[in-house]
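> quick one: sequence plus predicted model below, questions after.
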Amino acid sequence: MAIKQTGDIAAHRLSPEQLSCEFADIAPLLDPTAAAAAASRCHYCYDAPCVQACPTQIDIPGFIRKIGHGNLKGAATDILSANPLGGMCARVCPTEILCEGACVRNHQDSKPVAIGALQRHATDWAMAHDAVHWTRAPDSGRHVAVVGAGPAGLACAHRLAMAGHRVTIYDAHDKGGGLNEYGIAAYKTVDDFAQREVQWLLSVGGIELKTGVALGRDVTLDALRQQYDAVFLSIGLAGVRALELEGDALSGVMNAVDFIEQVREAKDLTTVPVGRRVIVIGGGNTAVDAAVQSHKLGATSVTMVYRRGVESMSATWAEQEFAKTQGVTLITHTKPVRLLGSDGMVTAVEFERNSDDGSTERFTLEADMVHLAIGQTLVAIGLDHALLTLDGSRIAVDADMRTSLDKVWAGGDCAASGGMDLTVQAVQDGKLAAASIDAAFALAAVKAA
């Protein structure tokens, strides 16, 4: 969605040098000494709780022990064997509620082992040195279509290719990566890491990526089922919930996901327009990313407004605290009532806040840019309604990621798999689907024998 530039919404708020500093890597690499020190804090627990907390079940004590012994190739191999997108997950996983949140060190000195930083230390070294390679099994003669080149689709394709099956990935965007490429704050994944990881993953061989191809527009599910031996749907949640309030069509109002994509894909950050007074409506990671990036682009005032309390926010406590350190003001228990404007441009948002005594009060915040981050939805174009859950919000799947339609599996954010809407969970969904597809091929071969 293009934003009309006015005196309050403009580009070039900061110099290239300032923007370079603002959008520098927020979690720079550990040096070898720091990595060795961090690794030495691990107890290498038997039946480690950190492993149980990781959706992809990485052998965390094992790879940390290897780092401590200076065996970075072995550590990276352990990580990438369980999670082929381990480099990106090391950057974007909410480790504070997963592996590091489960670390036994929290009960001893209130500081977990730096698992995420150590994982990135090993995987970045491996990528820089081209150290980890996979050998494909002999060609099976099977061919699978994967629709969606996000984390679930990429993980599924990689596992299937390893098993000797050929894979064609279709994606509606110009580049693969899904949310890793288009939906994550630029300061979390610098130096075009998402694309470098995609290219590394495709290097296993046997995978063809076709971009600019959308389900329901360029290909149909029926045609894919006829052409391929199996289909894996990993189409994500491409729709955005509407605010449906007076004034939501004013210029200066845009979806936060569109804003994040605009920042991510900008070749020159000085050209990205941003308001002086920005309001972000929502309480998830998307809201935090939009709010923080607005401030980093030069907004004078950034306010994030959420309708419930902080305990209900899907953004983790670490993301909330980071937003505050980046100049973002958080207002809770408050919902928008209407958006006000002048000459077609948004000028303010009227809110209603619930007080502790049960009463409500209304107040208005001035704004020249409003980002909506109130949730994403499944775009069911090209999907049979029978594939969906009763409420139509996701694709229904079983424990093996099978749908109700023969030869069709699904995973990632689009599927009702019961997991969290996280990159690491999407990777696990893709792995489970690949194992199920491979098993189905093996069973079919036995029956045909």
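Good, I have the coordinates.

> okay, CA-based contacts and neighbour counts for the rest of this
Will do.

> what about the longest helix in this protein?
helix 423-448 (DSSP state H).

> so how far is it off the chain centroid?
23 Å (C-alpha atoms, centre = their mean, to the nearest Å).

> adding another structure so you can compare the two:
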Amino acid sequence: MKDAKGGFVLSNSPLTAGVAAQRLGAEAYAQNFADLQPVLAPHEARVAADRCYFCHDAPCMTACPTSIDIPLFIRQIATGTSDAAAKTIFSQNILGGMCARVCPTEQLCEEVCVREVAEGKPVEIGRLQRFATDGLMAKGVHPFARAAPTGKRVAVVGAGPAGLACAHRLALHGHEVVIFEAREKAGGLNEYGIATYKTADDFAAREVAWLLQIGGITVRTGMRLGRDIELANLQAEFDAVFLAIGLGGVNALHAVGEDLQGVRTAVDFIAELRQTADKSSLPIGRDVVVIGGGMTAVDAAVQSKLLGANSVTMVYRRGKDRMSASAYEQDHATAAGVRIIYGAAPVRLMGEGNVQAVEFAYTHQGANGLELGERFILQADQVFKAIGQTLTDSFIAKDGAKLVKRAGPVWAGGDCATGGEDLTVTAVAEGRDAAEEISAYLKGAMR
């Protein structure tokens, strides 16, 4: 609250009065967390596919990290063979169903679409991809069959997008795969780290179950590297190892008051929300502040609003053009009622036991980096930190450095590896490509 001079003074009332569950009615929760973009109807898909020029040297295909033959699968939809379109997609990206939902297509394939360049309206590649993949998956059909068993065994550590893609491709080549996952469920980022309204109806878990139909893959959950399993033991037991452990650490704000109650990481908040069936049971603040400018920050901010927060403010230390969250995601956040403040950094978090406000300083680029200027205070009874993740907490990382992608019989991929871009589609590509390298290595070892 403010005093007569406009300064901020701490309230004597307990903060917990501002954090509450059941802020909305049951119908509101159901509507707020329903599928953001339902799948296209068959007629809609045919109309959308007819807009494609089927370019021979397609820029959209080049922009796709998994190099899906986009003109081919869209032509297959246009000619009424959507199952064939799905197989075209899955041959390059076995998690094509999830990527159709969460990929920033507006920054990748659709941004370079010829129709976008000429008319400002691209072919709806993402929604067409979902139409094809959802259609085939709904039939319970797995489009690939394993090769003859090779007798080789590979350990995959981490059941996120990179680990799953690697495991599937290795199984396809006939190798036996054991996935070791630290959490209770497989899926990684797809299961725990993405907004619920993007992956409604438990899609992440259903996709994992569908992927495992290839056979030859065993998933062992609750197995953390360095606690339950050791890298040296995996190397001794298996013919190769693929590390896809993600980013377990979370960057700190390094601001006074960061340890106050009501301050938590955005990734933990999103994970809890994803695993809670009754969204009305989740307490949310009246005034929520999210610190960060990436996709995680947007997901945390938007879902805070959907849970019934009165005001939600995202604060990012640099300008709008430097935000890692796409312009589409930023627009989605503001449309949901989230306020975004650019060019401000947290100085201290204020409160007595519980957070009640955050003091920020406007930033500007100086000779030695960002410099702090005028300060302001935002009232907050809940604060989410979303300023990036790191490998610092991993025993195999040194000073937060990412892992090299190959070191002898041990490979690494996804967010934990050098070059990781914090995108599901990039992680899938790295897992798939690592599997091809591992398979070639194993075949060479069989000679």
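Arrived safely, thanks for sending. This structure is a prediction, so every number in the text was calculated from the model and none was measured.

> what's the TM-score here?
Remark: TM-score between the superposed chains equals 0.94 [TM-score structural alignment, normalised by the length of the second structure]; 430 aligned residues with a C-alpha RMSD of 1.6 Å.

> show me what the longest helix of the first structure is packed up against.
Under the contact definition 3 or more C-alpha pairs under 8 Å, 6 or more residues apart in numbering; DSSP states H and E, helix 423-448 of the first structure sits against helix 86-92, helix 151-162, strand 408-410.

> ok, 10 Å please
Here helix 423-448 of the first structure touches helix 72-82, helix 86-92, helix 151-162, strand 230-233, strand 408-410, going by 3 or more C-alpha pairs under 10 Å, 6 or more residues apart in numbering; DSSP states H and E.

> ok, which of those comes nearest residue 359 of the first structure?
Closest approach to residue 359 of the first structure among those (C-alpha to C-alpha): helix 86-92, 39.2 Å.

> pull the residues that contact the closest one.
25-27, 56, 58, 76, 78-80, 83, 93, 95, 115-127, 151, 180, 184-185, 188-189, 193-194, 197, 422-425, 427 (C-alpha atoms under 10 Å, 6 or more residues apart in numbering).

> now find how far off-centre the helix or strand just after it is within its chain.
Using DSSP states H and E, the helix or strand that follows helix 86-92 of the first structure towards the C-terminus is helix 99-102. Distance, stretch centre to chain centre, for helix 99-102 of the first structure: 19 Å (C-alpha atoms, centre = their mean).

> what range does helix 99-102 of the first structure cover in the second structure?
Counting by TM-score structural alignment, helix 99-102 of the first structure falls onto residues 109-112 of the second structure.

> and if you look at stretch 288-301 of the first structure?
Under TM-score structural alignment, the match for stretch 288-301 of the first structure is residues 298-311.

> the strand ranked longest in the second structure: what's the following helix or strand?
Secondary structure of the second structure per DSSP state E: the longest strand is strand 354-366. Where DSSP H and E defines the elements, the next helix or strand beyond strand 354-366 of the second structure is strand 369-379.

> tell me which residues are up against that next one.
1-2, 7-8, 286-289, 311, 313, 317-318, 343-350, 355-366.

> element containing residue 196 of the first structure?
Using DSSP H and E, residue 196 of the first structure falls within helix 193-202.

> average gap between that helix and the second structure?
Compared with the second structure after the fit, helix 193-202 of the first structure shows a mean deviation of 0.3 Å (mean C-alpha distance after the TM-score superposition for the first structure).

> so what secondary structure elements neighbour that helix?
Applying 3+ C-alpha pairs under 10 Å, 6+ apart, one finds that helix 193-202 of the first structure contacts helix 86-92, helix 115-128, helix 151-162, helix 179-182, strand 207-211.

> what's residue 421 of the second structure aligned with over in the first structure?
Per TM-score structural alignment, residue 421 of the second structure is aligned with residue 420.

> now do the same contact list for its match.
55, 412, 413, 426.

> shared with the second structure, which of the residues you listed?
Of the contacts of residue 420 of the first structure, the ones still in contact in the second structure (both residues aligned by TM-score structural alignment, their matches' C-alpha atoms under 10 Å) are 412, 413, 426.

> tell me the counterpart residues of the helix holding residue 196 of the first structure in the second structure, please.
The aligned range for helix 193-202 of the first structure is 203-212, by TM-score structural alignment.

> quick one: contacts of the match of helix 99-102 of the first structure?
If you take C-alpha under 10 Å, 6+ apart as the criterion, stretch 109-112 of the second structure is touched by 58-65, 70, 103-106, 116-117, 120-126.

> which ChimeraX command selects the buried ones in those?
The buried residues among the contacts of stretch 109-112 of the second structure can be selected in ChimeraX (16 or more other C-alpha atoms under 10 Å) with this line:
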select :58,59,60,61,62,63,64,65,70,103,104,105,106,122,123,124,125,126
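
> tell me, how many residues neighbour the aligned partner of residue 162 of the second structure in the first structure?
Taking TM-score structural alignment for the superposition, residue 162 of the second structure sits opposite residue 152 in the first structure. Look at residue 152 of the first structure: counted by other C-alpha atoms under 10 Å, it has 37 neighbours.

> can you check the one 5 residues further on too?
With neighbours defined by other C-alpha under 10 Å, the count for residue 157 of the first structure comes to 32.

> with adjacent residues omitted, what lies nearest to it?
residue 167 (6.1 Å; C-alpha to C-alpha, 6 or more residues apart in numbering).

> please tell me how far the one you found sits from residue 154 of the first structure.
When distance is defined by C-alpha to C-alpha, to the nearest Å, residue 167 of the first structure is 10 Å away from residue 154 of the first structure.

> A helix includes residue 337 of the first structure, no?
No - using DSSP: H, G, I helix; E, B strand; the rest coil, the assignment for residue 337 of the first structure is strand, not a helix.
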